[in-house]
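Engineer: Prediction below, plus the sequence it came from.
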Amino acid sequence: MYVSHLSLHDFRSYPSAEVPLEAGVTAFVGRNGQGKTNLIEAIDYLSRLQSHRVASDAPLVRAGAEQAVVRAAVVRDGRTATLEIEINPGRANKARINKSPLPRTRELVGLVRTVVFAPDDLSLVKGDPSDRRRFLDDLLVLRSPRLAGVRADYDRVLKQRNSLLKTARSGGRRAPDEYLTSTLAVWDDHLARTGAEILAERLALVEALRPYVGKAYETVARGATREDARIEYRPSFELIDEDGLRPSTQEGLEKAILAELARRQRDELDRGVSLVGPHRDDLLCTLGHAGGQLLPVKGYASHGESWSFALALRLASYDLLRADGDDPILILDDVFAELDAERREQLAALVAGAEQVLVTAAVAEDVPKALEGARYRVAGGEVTREQ
């Protein structure tokens, strides 16, 4: 899979841009602020309908414009399809395939798959749990696009439930009345059902991802073994059924969430917020140290170890998606400037064989020799192919 042409209209800094691409490595070189990252951000947005740089769509539309359009020709198994997203801040976005409108924009998700390496990847191991949850959910949706709908349903239920709890708290209700109890029970059922599906998918994903993380860390960290880097899913409460075991089915997880919601109801009413569910979970990242002790990367690992673990998570994502049958597009966004020489060369060697690699760099010298290929100069809003 690779993008053979990218068209932009009022996206970020570009009134318009037409960029022919090809399989293999393409580097966009230019000083900061010239728009090179905007190009690869557009391709990644087509993949997930989210930016890896900002949380909302508004910054994606050029100042003074009402909408932005991203269009890409995507080649897969020798066939080309044109994917298009019309970004309308404050209104519904619109998606098309080969000029035919899609009923829902999220049907575009996963048709082109990307894995992005970026300077802020350090937040995957040093940031808040929300960064790691987003990492898992983005990967889930790329592997199974229907989960975008499940995640949207869960977010909607959570918002409604939190609103109810907040209203109850502001009303000073220390004990729930009959109306509140019955209404809360309805939202509990919705939260448990959608939450159990997300939880089941995340648990399965971590199991599938674990060996790839160990293998990738062994590759990028000097002297490490694949047993040194480990990941473990940490739910917001202890997942134990009546037999003292972790529920093995989605139905069992749903029952476990409902039981915990009942147990924490008073706490939730007191605080006016939902305290149970996958929105409170975390991905625990640990490293083995002398004596076999496992310590969390956050708070214990050195800067170099943290970078190696973050790289291992991204490489593991790529390997897992590749094992599903498609080479995702690899995007390396100004990442080489953040790495020492050894990690720079290791990463370049690992990804050089991907079907398509898109690199951004401030100076040409930041692009390793292993990633030599097509090169564009980005300056003053112009994208120019170098000969």
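Structural biologist: That came through, no problem.
Engineer: From here on, just use CA atoms for contacts and neighbour counts.
Structural biologist: Noted.
Engineer: what comes up buried for stretch 211-223?
Structural biologist: The neighbour-count check on stretch 211-223 (16 or more other Cα atoms under 10 Å) flags 211-221 as buried.
Engineer: swap in stretch 90-100?
Structural biologist: Within stretch 90-100, judged by 16+ other Cα under 10 Å, the buried ones are 93-97.
Engineer: related to what we said a few turns ago, now intersect the buried residues of stretch 211-223 with the helices, please.
Structural biologist: 211-220 (DSSP state H).
Engineer: want to compare, so here's the second one:
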Amino acid sequence: MFVSHLTLHDFRSYGDVEVPLDAGVTAFVGRNGQGKTNLVEAVDYLSRLSSHRVATDAPLIRAGAEQALVRAAVVRDGRTAVLEVELNPGRTNRARINKSPLPRARDIVGILRTVVFSPEDLALVKGDPSERRRFLDDLLVLRTPRLAGVRADYERVLRQRNSLLKTIYAARGSSREAAIATLTVWDEHLVASGSELIEARLALVADLAPYLGKAYEAVARGASRDDARVAYVSSLTMLADPAGEEAVGRLPSRDLVAIAFRDELARKQDDEIGRGLTLVGPHRDELQLTLGPGEDNRLPVKGYASHGESWSFALALRLASYDLLRADGDDPILILDDVFAELDADRRTQLAELVAGAEQVLVTAAVPEDVPSVLAGTTFTVAGGEVTRVER
């Protein structure tokens, strides 16, 4: 799979730009602020309908414009499909495949698959649990696109349930009793979508774990594949034991997850009403990352790992994602966004050698020297809104 042509209209800094691309390695080189990251961000947006840099679509629209357009010709197994998304902040985004409108924009998710390496990846190991949950869910949706709907349903029900909890706290008498009866209905909606999401996350972590160990061994000096571990830690008491590679073959069923979810909601109901918040569910779960030889010497990466170890773990998470998606049958597009400038010479070389064989690699760099020689390929200079191919 690779992108053979990229078109942007009023996306970020670009009014209009057309960029022909090839399989293999393509580097976009230019000083900071010239728009090179905007190009690869657009490709990634078509994959996930979200940016690896910002949380909402509004910053993606060029100043003074009302909407933006991202279009890419994607080649897969010798056939080309044109994917297109129209971004409309405050309104519904629209998506098309080969000019045919899709019922929902999210129906385009997963057709193009990307894995992004960027300086923001340190947040995966040093940031809040929400960063790691987002990492999991993005990977889930790329593997199983219909889970985008499950994720959206859960977030919608969660917002409405939180609003109802606040209403119950303020209500009195019969109004309060009626609101609590309504809460039972929303509990079932929350359990239905939340249990499916938790079940899928548990299976994903079990699938990802062996790839993570192999990837960490490849990028960290002197490491073994048993050093890096990942486990899913649930907010549901009945599922509190972390589920990682040891859990293969004994993951809880969705029915068991649902039972645990209902039990926890009942147990926490008074606390939730008092705080006006849903205190259990996939939005409160954590992806536990640990390092160390042997079970007795294992420590959380966050707070204990050195800067170099943290970078190696973040790179390993991305490489593991790539290998897992590749095992599903397609080479994802690899995007290396200004990542080499953040790495020491050894990690730079190791990463470049590991990804050089991908079907398509898109690299951004401030200067040509930041791109390792093993990734020599097509180069574009990016300056003043112009994207120019460098002829060799």
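Structural biologist: Now that the structure is in, tell me what you want to look at. The structure displayed is predicted, hence computed values, not measured ones.
Engineer: Fetch the TM-score of the aligned pair.
Structural biologist: Put the two chains on top of each other and the TM-score (TM-score structural alignment, normalised by the length of structure 1) is 0.96; 383 aligned residues with a Cα RMSD of 1.7 Å.
Engineer: before we move on, the earlier item: of the buried residues of stretch 90-100 of structure 1, closest to T183 of structure 1?
Structural biologist: N93 (32.5 Å; Cα to Cα).
Engineer: if we look at stretch 228-245 of structure 1, which residues are touching it?
Structural biologist: If you take Cα atoms under 8 Å, 6 or more residues apart in numbering as the criterion, stretch 228-245 of structure 1 is touched by 202-203, 206, 210, 213-214, 217-218, 246-247, 252-253, 256, 260, 275-278, 280-289, 309.
Engineer: quick revisit: and which of the buried residues of stretch 211-223 of structure 1 is nearest to P145 of structure 1?
Structural biologist: So of these, ranked by how close each gets to P145 of structure 1 (Cα to Cα), first place is Y212, at 21.6 Å.
Engineer: need the strands for the stretch 101-250 of structure 2, in chain order.
Structural biologist: For the stretch 101-250 of structure 2, the strands defined by DSSP state E, counting those that start in this stretch cover 114-117, 228-233.
Engineer: export these to CSV and tack on distance to S321 of structure 2 and mean neighbour count?
Structural biologist: Formatted as CSV, the strands of the stretch 101-250 of structure 2 follow (distance: least, Cα to Cα, whole Å; neighbours: other Cα atoms under 10 Å):
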stretch, distance to S321 of structure 2, mean neighbour count
strand 114-117, 7, 23
strand 228-233, 13, 24
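Engineer: Just tell me which of those strands ends up closest to A178 of structure 2.
Structural biologist: With Cα to Cα as the criterion, A178 of structure 2 lies closest to strand 228-233 of the strands of the stretch 101-250 of structure 2, at 34.4 Å.
Engineer: which residues of structure 1 does whichever helix or strand comes after the closest one align to?
Structural biologist: Proceeding N to C from strand 228-233 of structure 2, the next assigned helix or strand is helix 254-275, under DSSP states H and E. Mapping helix 254-275 of structure 2 onto structure 1 (TM-score structural alignment) gives residues 250-271.
Engineer: Can you give me the buried ones in the matching stretch?
Structural biologist: Across stretch 250-271 of structure 1, burial judged by 16+ other Cα under 10 Å covers 250, 252-258, 260-261, 265, 268-270.
Engineer: Ok, stretch 53-71 of structure 1 next?
Structural biologist: Using 16+ other Cα under 10 Å as the test for burial, stretch 53-71 of structure 1 gives 57-58, 60-62, 67-71.
Engineer: Likewise for stretch 167-176 of structure 2?
Structural biologist: 167-169.
Engineer: cool, and stretch 278-286 of structure 2?
Structural biologist: Quick answer for stretch 278-286 of structure 2 (16+ other Cα under 10 Å): 278-283, 285-286.
Engineer: Now for the residues you listed: which two are most distant?
Structural biologist: Among these, T278 and E286 lie farthest apart (Cα to Cα), at 15.6 Å.
Engineer: what's near enough to touch R169 of structure 1?
Structural biologist: With contact set as Cα under 8 Å, 6+ apart, R169 of structure 1 has these partners: 269-272.
Engineer: Which members of the buried residues of stretch 278-286 of structure 2 occur in strands, if any?
Structural biologist: With DSSP state E as the criterion, strands contain E286 from among the buried residues of stretch 278-286 of structure 2.
Engineer: In TSV, list the buried residues of stretch 278-286 of structure 2 along with distance to W186 of structure 2.
Structural biologist: Formatted as TSV, these follow (distance: Cα to Cα, whole Å):
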residue	distance to W186 of structure 2
T278	11
L279	14
V280	14
G281	13
P282	16
H283	16
D285	20
E286	24
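Engineer: before we move on, the earlier item: and of the strands of the stretch 101-250 of structure 2, who's closest to R326 of structure 2?
Structural biologist: That would be strand 114-117 among the strands of the stretch 101-250 of structure 2, by Cα to Cα, at 10.7 Å.
Engineer: Check the mean deviation of the closest one from structure 1.
Structural biologist: Superposing on structure 1 places strand 114-117 of structure 2 at an average distance of 0.2 Å from its equivalents, by mean Cα distance after the TM-score superposition for structure 1.
Engineer: what does that strand rub up against?
Structural biologist: 44, 47, 52, 315, 318, 321-322, 332-337, 339.
Engineer: Stretch 135-150 of structure 2 now?
Structural biologist: Contact with stretch 135-150 of structure 2 is made by 47-48, 106-107, 109-110, 113, 124, 151, 193, 196-197, 200-201, 204, 321, 325, 328, as judged by Cα under 8 Å, 6+ apart.
Engineer: Can you say which of those are buried?
Structural biologist: Buried, going by 16+ other Cα under 10 Å: 47-48, 106-107, 109-110, 113, 124, 151, 193, 196-197, 200-201, 204, 321, 325, out of the contacts of stretch 135-150 of structure 2.
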